[in-house]
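Peer 1: sequence first, then the predicted structure, then my questions.
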Amino acid sequence: MTGNLRERVVPLQITKDLSIMDVLRAYPQVRPVFIRHGMGCLECMGAMDETIASGARMHGLDLDQLLKDLNEAIKNRDQE
């Protein structure tokens, strides 16, 4: 079996309440997803504490689609 026990029992998932910066630190491969959705200012002071939900709201984005795309990016990390 590959991966640690937690990953096998509880699938990894990016949620709306996580900070943008924490997600970028944990999963650098999601940077292009944020950029594709128009969230290019990922190093600005606001992104440090801003949640994905508040960032999506501020940029007028579809939160569900953003989360879907982010989770797809981390899901495929082992398949690359």
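Peer 2: Yep, it's here. Residues are numbered from 1 along each chain as shown.

Peer 1: drop to CA atoms for contacts and neighbour counts, all remaining ones
Peer 2: OK.

Peer 1: buried ones in the longest helix seen in the chain?
Peer 2: Longest helix in the chain, counting residues (DSSP state H): helix 63-75. Within helix 63-75, the residues scored as buried using 16 or more other CA atoms under 10 Å are 63, 66-67, 69-71, 73-74.

Peer 1: next one for the comparison:
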Amino acid sequence: MIVDKNTTINEILNAYPEAMRFFNEKKMSCGSCFAVKFDTLENGALMHGMEVTTLISQLKQFLQASPTRNVSSLNK
């Protein structure tokens, strides 16, 4: 799955449930937000005062370090 600024947070959480921990650590309450189904990473970053490219980079690093799954396809 491609993870970029247009990927919805819901798509990420469906593909990588462990990403909820990442969003919680960033103080992004994605688990309880109604907008999670349609908000993109870009919108989420803007709403939380974050730089989207930094957020994406940190998310990819988090997922790649996750011991629970092979995430080598983050850019495919």
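Peer 2: Received, thanks. All values derive from a computational prediction rather than experimental measurement.

Peer 1: returning to what we had before: for the longest helix of the first structure, name the packing helices and strands.
Peer 2: With contacts taken as 3 or more CA pairs under 8 Å, 6 or more residues apart in numbering; DSSP states H and E, helix 63-75 of the first structure sits against helix 31-36, helix 52-58.

Peer 1: any idea how far that helix is from the middle of the chain?
Peer 2: Relative to the centre of its chain, helix 63-75 of the first structure is centred 7 Å away, using CA atoms, centre = their mean, to the nearest Å.

Peer 1: just give me the mean distance for that helix relative to the second structure.
Peer 2: Helix 63-75 of the first structure, aligned to the second structure and superposed, deviates on average by 1.3 Å (mean CA distance after the TM-score superposition for the first structure).

Peer 1: dump the helices and strands packed on helix 63-75 of the first structure into TSV; add mean neighbour count as well.
Peer 2: As requested, these are arranged in TSV below (neighbours: other CA atoms under 10 Å):
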stretch	mean neighbour count
helix 31-36	16
helix 52-58	18
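
Peer 1: distance to residue 13 of the first structure added to the ones you listed, as a markdown table?
Peer 2: As requested, those are arranged in a markdown table below (distance: least, CA to CA, whole Å):
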| stretch | distance to residue 13 of the first structure |
| --- | --- |
| helix 31-36 | 15 |
| helix 52-58 | 13 |
